[in-house]
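>>> generate coordinates for the sequence data below:
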Amino acid sequence: MFGIDPITLIVALVTVSTPVLLAAVGELVVEKTGVLNLGVEGMMITGAVMGFVVAVDTGSPTLGFLAGMASGAALALIFGLLTQLLLSNQVATGLALTLFGLGLSALLGVGYPGLTPPAVADPFPDALSDLPVVGPILFGHSLVIYLSVLLVAVVWYVLGHTRAGLIIRAVGENHDAAHALGYKVIRIRLMAILFGGACAGLGGAFLSVVRVQNWVEGMTAGAGWIALALVVFASWKPWRALLGAYLFGGVTALQLRLQAAGVDVPVEILSMSPYVVTIIVLVIMSSDRSRAALNAPAALGKVFHATG
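So this is what the prediction gives:
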């Protein structure tokens, strides 16, 4: 179809999906504790610029990824302190965090557009990635991509099959009852917020260091908002978040190849198609209001007041 190779399309799909997937899984854990952080976009873009800057200056992509995680977690900590200790409004604080992250990243990234980050080594030998069909699909990716899938599995297992996951879900469903049982609600939520920030920062660093291999101001282009939407699309379930991210990535990769193939469709329509598809899927998923309400954490977005 239009001269598009399905194998390269699948490889691109996985690469494009990874930043959004990482951010969505992190936000899913945050929302499972009853906290709504709308600052995902700000944490992602800060992770993107810090990951790129550190990778270029040190020559180490690994340090770049760690810097992206640290910067995302740092912004998340600001959000956590404001909302959990000072009891500021979660929605307003998250929006402010996004604006702060966009402005900070523009400042930190001055002088870096056009530079090339160091290459990221493949975790598998070339002999495996050179295999026909399965080679590039299964073995031709960055290590972060495999870690993102592993992260989905770990989050699914922890939330559904461990005592820690039970505590997280209890805090998100009824923080007063969890507090009465002796659980440190604020501490648990702060840890989840830091985890979500680190995931968003890693997603941003992957975007700049691996996917785009460049720093461009505002390069996340709404990926953080898509991650937030995917959490709802996934009904707060990790494996559904993986499917949703790959759906978004598939549409994005396809529209980029349709543009390259010179399809006679206005480029603006092709560019907005991934977001339109995401909105349509969200509308369909949200049509059953009772089902959506059943899956959402009951204490999501509610302020917790410790009473002794």
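>>> okay, CA-based contacts and neighbour counts for the rest of this
Will do.
>>> OK, contacts around Trp239?
For Trp239, the contact set (Cα atoms under 8 Å, 6 or more residues apart in numbering) comprises 152-153, 156.
>>> 10 Å - rerun?
By Cα atoms under 10 Å, 6 or more residues apart in numbering, Trp239 lies in contact with 25, 149, 152-153, 155-156, 245.
>>> for Ala253, same thing?
8-17, 247, 274.
>>> one step back: which of the contacts of Trp239 has the most neighbours?
Val25 (32 neighbours; other Cα atoms under 10 Å).
>>> next secondary structure element downstream of whichever strand or helix holds Ala227?
Applying DSSP states H and E as the criterion places Ala227 in helix 223-233. Going down the chain from helix 223-233, the next helix or strand is helix 238-260, by DSSP H and E.
>>> on that earlier part again, among the contacts of Ala253, which one has the most neighbours?
Ser17 (28 neighbours).
>>> quick one: the nearest residue to Thr62 once chain neighbours are set aside and Leu63, what's the gap?
Leaving aside its sequence neighbours, Thr62 sits nearest to Ala55 (Cα to Cα, 6 or more residues apart in numbering; 7.5 Å). Distance, Ala55 to Leu63, using Cα to Cα, to the nearest Å: 6 Å.
>>> got it, and Gly26?
On the measure of Cα to Cα, Gly26 and Leu63 end up 20 Å apart.
>>> my guess is Phe233 meets Ser287, correct?
No - between Phe233 and Ser287 there is no contact under Cα atoms under 10 Å: 11.3 Å.
>>> and for these two, which residues touch both?
Common neighbours of Phe233 and Ser287 are listed as Val281 (criterion: Cα under 10 Å, 6+ apart).
>>> these two: which is more packed in?
Remark: of Phe233 and Ser287, Phe233 carries more neighbours, 24 against 11, as counted by other Cα under 10 Å.
>>> what's the more buried one in contact with, if anything?
Contacts of Phe233 (Cα under 10 Å, 6+ apart): 227, 240-241, 243-245, 278-279, 281-286, 292.
>>> from those residues, list just the buried residues.
Buried subset of the contacts of Phe233 (neighbour count, 16 or more other Cα atoms under 10 Å): 227, 240-241, 243-245, 278-279, 281-282, 285-286.
>>> as a markdown table, the residues you listed with distance to Phe206 would be great.
Putting the buried ones among the contacts of Phe233 into a markdown table (distance: Cα to Cα, whole Å) gives the following:
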| residue | distance to Phe206 |
| --- | --- |
| Ala227 | 15 |
| Arg240 | 21 |
| Ala241 | 18 |
| Leu243 | 19 |
| Gly244 | 19 |
| Ala245 | 15 |
| Thr278 | 22 |
| Ile279 | 25 |
| Val281 | 26 |
| Leu282 | 26 |
| Met285 | 29 |
| Ser286 | 31 |
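>>> to compare with the earlier structure, here is another sequence to fold:
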Amino acid sequence: MSTLVTDPTGRPDAPAEPQVRDRADVRRQVKLVVVLALLVAVEIWFKLEITDPEVSHLLKGPRSAENQPVFFDGSYVSWGAVAITAVALLLAVLNRYPRGAGGVLLAVLVGASFYGSFLMWAYADSALPIAITNPLGGTLLVATYLVLGALAGVVCERAGVVNIAIEGQFIMAAFFASVFCSLAVASLGGLPLFWTPVVGMVGGALAGVLVAALLGFFALRYQVDQVVVGVVLVTFGYGLTSFLRGQIPGDQAARLNRPYQLENVEIPGLADIPYIGQAMFNQTLLVYLMYLAIPGVWFLLFQTRWGLRVRSVGEHPKAADTVGIDVIRVRWQALLLGGVLAGLGGSAFTLSTGAFTSQMSAGLGFIALAAVIMGRWHPIYAALAAIAFAFLRNLRDQLSILDEKVPGELISMLPYLATIIAVAGLVGRVRAPAASGQHYSKGD
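Model prediction:
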């Protein structure tokens, strides 16, 4: 129905001219149409390439021996994925693609549909009797590192400090968590074995705080460029852990690198939920800490006076200083809290695998930084982005035995390729905290 305007005499005039669309909105629509059209084409190709659509799954998880593979016709999943993505494509063509939470939910649904279509193609017609396994458990294991690292990045950047050193905090925390836990196992005979990994977690948190303190010392006290200091600290972390590991005598190396792995703790009732219960609620202490850290950081940043101060010094430090907020002190506090979070994430590397190896963080600290950008410096959105990257990383491990259809090299680069695409093209225009990376001193 046309909108009418009225002249001063009260008579209806001609219909109002249509509102001119913003160029950014037009570009957004074009991107959506192109991406969704490609997804539809690929999903159709996946379906047409399948000869025998029968596949099997073990999605209920390793609960008991009665969990036998379930065979089903994958055509329903393949064509259902095409239908869902086609509906999203139609909405994008008509410029009716929802925004906000609705758009996020639809994007998640389209992504899940594409994932299902891909799995049907990857597992169908296989010469090996391989069943689709539940990816949630492996995803949460990797998400522990990424989510805690992303939350560390969010806290620091909200205060105006760019923490490029998350990768260095990861590798330092992994090393010292192994040493602390191994010493606890060897020396503290009266300490129950179940709690010895907690000693390792303390060691990892202290290592993360140490790297954060070095970053604050150079970046906040002497106002050295934060990005440069962060890169140097990453190199420092790798070099120091390799040096210390090489200095340990051979007869002591095994004793200092034999941490007691975290045991799974099952939550009664919740662990019995079909499909997701065992994966989500029969996990280690660090995974449960990750669950609590996401709402905890959100509450600190957006529901407390301290969080308001953090956000104020990250947006306008001079205005914050004017009302009596100690900008440098608040930035130090945020930086050290980020060190604790990143240190706990790094300790998960060794406390989950049982040993420290050089370069075991494998660039995940930089992927955590990418999750910060994708999450628009919001703790919940950054955590969701980190979980998405963890899912892709787990997918690489899950499909590593299917080289006959998917090249192993492509699977290995999948998480990093997705990171580049997401940060470069799909995030859109994002605005970091206004004072992020900017130095401040009293009187500026």
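>>> looking at Gly26 and Leu63 of structure 1, which one has more neighbours?
Using other Cα under 10 Å, the more surrounded residue of Gly26 of structure 1 and Leu63 is Gly26, with 30 against 17.
>>> tell me the counterpart of that one in structure 2.
Taking TM-score structural alignment, the alignment pairs Gly26 of structure 1 with Ala152 from structure 2.
>>> mind listing what the nearest residue in space to that match that is not next to it in sequence touches?
For Ala152 of structure 2, ignoring the flanking residues on the chain, the nearest one in space by Cα to Cα, 6+ apart is Gly338 at 4.0 Å. Gly338 of structure 2 makes contacts with 148-157, 163, 166, 169, 205, 208-209, 212, 332, 344, as judged by Cα under 10 Å, 6+ apart.
>>> give the equivalent position in structure 1 for Gly338 of structure 2.
Looks like Gly338 of structure 2 aligns to Gly196 there (TM-score structural alignment).
>>> can you tell me the element that match falls in?
helix 185-206.
>>> and that helix, how far out from the chain middle?
The chain centre lies 10 Å from the centre of helix 185-206 of structure 1; the measure is Cα atoms, centre = their mean, to the nearest Å.
>>> buried residues in that helix, which are they?
185-186, 188-206.
>>> just to revisit the earlier point, tell me which of the contacts of Trp239 of structure 1 fall in helices.
In this view, the contacts of Trp239 of structure 1 that belong to helices under DSSP state H are 25, 149, 152-153, 155-156, 245.
>>> let me know the closest of those residues to Gly301 of structure 1.
Within these, proximity to Gly301 of structure 1 (Cα to Cα) peaks at Val25, which comes in at 17.7 Å.
>>> double-check the closest one against Leu243; I have them as touching.
No - the pair Val25 of structure 1 / Leu243 is not scored as a contact, 11.7 Å apart, by Cα under 10 Å.
>>> which residues are in contact with both of these two?
Common neighbours of Val25 of structure 1 and Leu243 are listed as 230, 234 (criterion: Cα under 10 Å, 6+ apart).
>>> possible to save the ones in helices among the contacts of Trp239 of structure 1 as JSON lines with distance to Glu173 of structure 1?
Below are those laid out as JSON lines (distance: Cα to Cα, whole Å):
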{"residue": "Val25", "distance to Glu173 of structure 1": "19"}
{"residue": "Val149", "distance to Glu173 of structure 1": "27"}
{"residue": "Val152", "distance to Glu173 of structure 1": "21"}
{"residue": "Ala153", "distance to Glu173 of structure 1": "22"}
{"residue": "Val155", "distance to Glu173 of structure 1": "18"}
{"residue": "Trp156", "distance to Glu173 of structure 1": "17"}
{"residue": "Ala245", "distance to Glu173 of structure 1": "26"}
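>>> contact partners for the spatially most central residue of structure 2?
For structure 2, the residue nearest the mean C-alpha position is Ala386 (1.0 Å; Cα atoms, centre = their mean). For Ala386 of structure 2, the contact set (Cα under 10 Å, 6+ apart) comprises 142-151, 367-372, 374-375, 380, 392.
>>> and the buried ones among those residues, selectable in PyMOL?
A single PyMOL command selects the buried members of the contacts of Ala386 of structure 2 (16+ other Cα under 10 Å):
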select buried, resi 142+143+144+145+146+147+148+149+150+151+367+368+369+370+371+372+374+375+380+392
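>>> do you know how far Leu146 of structure 2 is from Ala14 of structure 2?
57 Å.
>>> what segments of the stretch 51-200 of structure 2 are strands?
Listed in chain order, the strands of the stretch 51-200 of structure 2 (DSSP state E, counting those that start in this stretch) span residues 54-58, 70-73, 132-133.
>>> most tightly surrounded among those strands?
Counting by mean count of other Cα atoms under 10 Å, strand 54-58 has the highest mean neighbour count of the strands of the stretch 51-200 of structure 2, with a mean of 19.
>>> which helices and strands does that one pack with?
strand 70-73, helix 100-123, strand 132-133 (3 or more Cα pairs under 10 Å, 6 or more residues apart in numbering; DSSP states H and E).
>>> in TSV: these, plus distance to Leu240 of structure 2.
Shown next, in TSV, are these (distance: least, Cα to Cα, whole Å):
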stretch	distance to Leu240 of structure 2
strand 70-73	50
helix 100-123	40
strand 132-133	39
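>>> between those, which one is closest to Met360 of structure 2.
Between those, strand 132-133 lies closest to Met360 of structure 2; by Cα to Cα that is 25.1 Å.
>>> these two touch, right, Trp298 of structure 2 and Arg311?
No - between Trp298 of structure 2 and Arg311 there is no contact under Cα under 10 Å: 12.0 Å.
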